[in-house]
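> this one's structure only:
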């Protein structure tokens, strides 16, 4: 099994769907995928913090199985873990959302494999994911690429935590996740989970930027991460264009090589809406 982890609420459904599609379309392997999704219900904090629904999970699995009948989606509700560990912590209202903290439960969630790839939902695969997944992490806690801006503004080895290839055996031995959770619970951190992971790391492998390209798309880019980025024209500003915003992917980025993925996404999104209406 090739093991992939996503985290989020019902609002990241489009991101998970497009990212999953890109992986399935760009990867040539007969080995099945197992997609773990950590989710939770925090509607008492914000009404939009609803967990991914069973209908959404079922639809994602039906899509995945079109590519390989052995592909699996596993939904993990970690609401109880969150309430026990992070409820009311200094980073609950962090720069993104509380859902960015959920990957820090990987050592507490039953059934997690010894090796898995964590991905933010705002990512598209441009090339075969096995180029990344087959990297040897047997002697490190994880492999990660530089943060595009952090490597200039903070330090040359500063990593972006949107793409992390984990070796769970060593992570458990060093207490990586436990140490990171303690930081989340006790200190207000600029980038919450990312800062906590970096500060708790014993040993990591720095991999090429092509495995987490946050600004550019090249022919050699393996994963294009649609994170916030700085634009200089028509005036300096920061924009947060996601891959499911098909119009701006074309208009602003002028990317057309993902059109096979995005065309299928648009079709599937409409199909999901129709199925949802029919069930009501």
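Nice, thanks for sending it over. Model, not experiment: these values are computed from the prediction. Numbering: from 1, shown residues only.
> CA atoms for contacts and neighbours, from now on please.
Noted.
> going along the chain, name the helices of the protein.
13-26, 54-67, 79-85, 130-133, 150-153, 168-174, 176-186, 192-200, 246-251, 259-279 (DSSP state H).
> could you save the ones you listed as a markdown table and add columns showing mean neighbour count and distance to residue 95?
Shown next, in a markdown table, are those (neighbours: other C-alpha atoms under 10 Å; distance: least, C-alpha to C-alpha, whole Å):
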| stretch | mean neighbour count | distance to residue 95 |
| --- | --- | --- |
| helix 13-26 | 22 | 19 |
| helix 54-67 | 16 | 26 |
| helix 79-85 | 14 | 17 |
| helix 130-133 | 17 | 28 |
| helix 150-153 | 13 | 16 |
| helix 168-174 | 17 | 25 |
| helix 176-186 | 19 | 13 |
| helix 192-200 | 20 | 8 |
| helix 246-251 | 15 | 24 |
| helix 259-279 | 13 | 28 |
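> verify the contact between residue 36 and residue 1 for me.
No: assessed by C-alpha atoms under 8 Å, residue 36 is found out of contact with residue 1, at 11.8 Å.
> so those two - more neighbours on which side?
Neighbour totals were compared for residue 36 and residue 1, and residue 36 leads with 21 against 15 (other C-alpha atoms under 10 Å).
> and that one, what does it touch?
The contact partners of residue 36, by C-alpha atoms under 8 Å, 6 or more residues apart in numbering, come to 3-6, 73-76.
> now residue 114: how far from residue 150?
The spacing between residue 114 and residue 150, counted by C-alpha to C-alpha, to the nearest Å, is 29 Å.
> this is the comparison structure:
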């Protein structure tokens, strides 16, 4: 049974995609099919380069040295994105690539079920049970946002605001009920602080809230399956905002005091120069 993983990003996300993919390969014996949605975009005079085709080819060969059934498919959706620009959210603090997944229902290559991951997510434990859970009648399944659950609500009686960095998506159900159509309409006309995540939370009628271990956004726990290297607050000895990504190895060690992934990051450092596009 193939496990389908979805990433979205430009060339600058190569390090994150590589680390996440290496971590997934360590935690499953099933074939992986990695899908990468990318695009060529110019926003506010900034030119974004797509995830390189050459890097995708080299990653495919790397994956297949472990398992010949592994696959990687790079899909350029520039035309789809430009034809329906999320105009109200093109100048947010987040890159427009965060909204590429809102077009995934229009991409015929994508299968009925995909696990979307942000490129700053690391898989720490086996995830097959999580991936293979029943999605009957559900569009998306994810974990509450560590901070946003307190600030954003779409029900009166319970926390319901999901972090979208680890999101199991039933594209079969989404294509039937039009969730992403509604999300694209929203980001086209209404400014949102975190446009993709907020649109999914506002418009999803059928979502499942999962245990924290499937998207740990704060502090690593013994049962953590996916660790998400999000921005967080520290209050001692003074208040500060901390953002450390997995590929910032020195900061991972010194600021987070984290050595959990040293073997993984050693592999990453050896492989990254061979995989990136030669400039």
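Yep, that arrived. Note that the structure is a prediction, hence the values are computed from the model and not measured.
> now render the contacts of residue 36 of structure 1 as a markdown table, adding neighbour count.
Converted to a markdown table, the contacts of residue 36 of structure 1 look like this (neighbours: other C-alpha atoms under 10 Å):
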| residue | neighbour count |
| --- | --- |
| 3 | 19 |
| 4 | 20 |
| 5 | 22 |
| 6 | 23 |
| 73 | 20 |
| 74 | 14 |
| 75 | 19 |
| 76 | 15 |
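> and which of those is nearest residue 32 of structure 1?
Set against residue 32 of structure 1, the nearest of the contacts of residue 36 of structure 1 by C-alpha to C-alpha is residue 3 (8.9 Å).
> packing partners of the longest strand along structure 2?
Counting by DSSP state E, the longest strand found in structure 2 is strand 162-170. Applying 3 or more C-alpha pairs under 8 Å, 6 or more residues apart in numbering; DSSP states H and E, one finds that strand 162-170 of structure 2 contacts strand 113-117, strand 140-144, helix 148-151, helix 195-203.
> can you redo these as TSV with distance to residue 255 of structure 2?
Formatted as TSV, these follow (distance: least, C-alpha to C-alpha, whole Å):
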stretch	distance to residue 255 of structure 2
strand 113-117	24
strand 140-144	25
helix 148-151	24
helix 195-203	27
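> so which of those is nearest residue 126 of structure 2?
Across these, residue 126 of structure 2 has its closest neighbour in strand 113-117 (13.9 Å, C-alpha to C-alpha).
> can you state the residues of structure 1 onto which the closest one aligns?
Alignment of strand 113-117 of structure 2 against structure 1: residues 115-119, by TM-score structural alignment.
> touching that stretch from outside, list them.
Contacts of stretch 115-119 of structure 1 (C-alpha under 8 Å, 6+ apart): 2-6, 103, 133, 162-168.
> try 6 Å this time
For stretch 115-119 of structure 1, the external contacting residues (C-alpha atoms under 6 Å, 6 or more residues apart in numbering) are 3-6, 162-167.
> again with stretch 216-236 of structure 2
Here stretch 216-236 of structure 2 has contacts from 120-125, 213-215, 240-243, 245, using C-alpha under 6 Å, 6+ apart.
> equivalent range in structure 1 for that stretch?
Using TM-score structural alignment, stretch 216-236 of structure 2 pairs with 213-233 in structure 1.
> still on that earlier bit, which of the contacts of stretch 216-236 of structure 2 fall in strands?
Per DSSP E, the subset of the contacts of stretch 216-236 of structure 2 in strands is 121-123, 240-242.
> would you mind checking those for buried ones?
121-123 (16 or more other C-alpha atoms under 10 Å).
> residue 175 of structure 2 corresponds to which position in structure 1?
Taking TM-score structural alignment, the alignment pairs residue 175 of structure 2 with residue 172 from structure 1.
> how close does its match get to residue 179 of structure 1?
Applying C-alpha to C-alpha, the value for residue 172 of structure 1 to residue 179 of structure 1 is 11 Å.
> ditto for residue 27 of structure 1
35 Å.
> now residue 135 of structure 1
Counting by C-alpha to C-alpha, the gap from residue 135 of structure 1 to residue 179 of structure 1 is 25 Å.
> residue 279 of structure 1 now?
Noted for residue 279 of structure 1: a distance of 45 Å to residue 179 of structure 1, by C-alpha to C-alpha.
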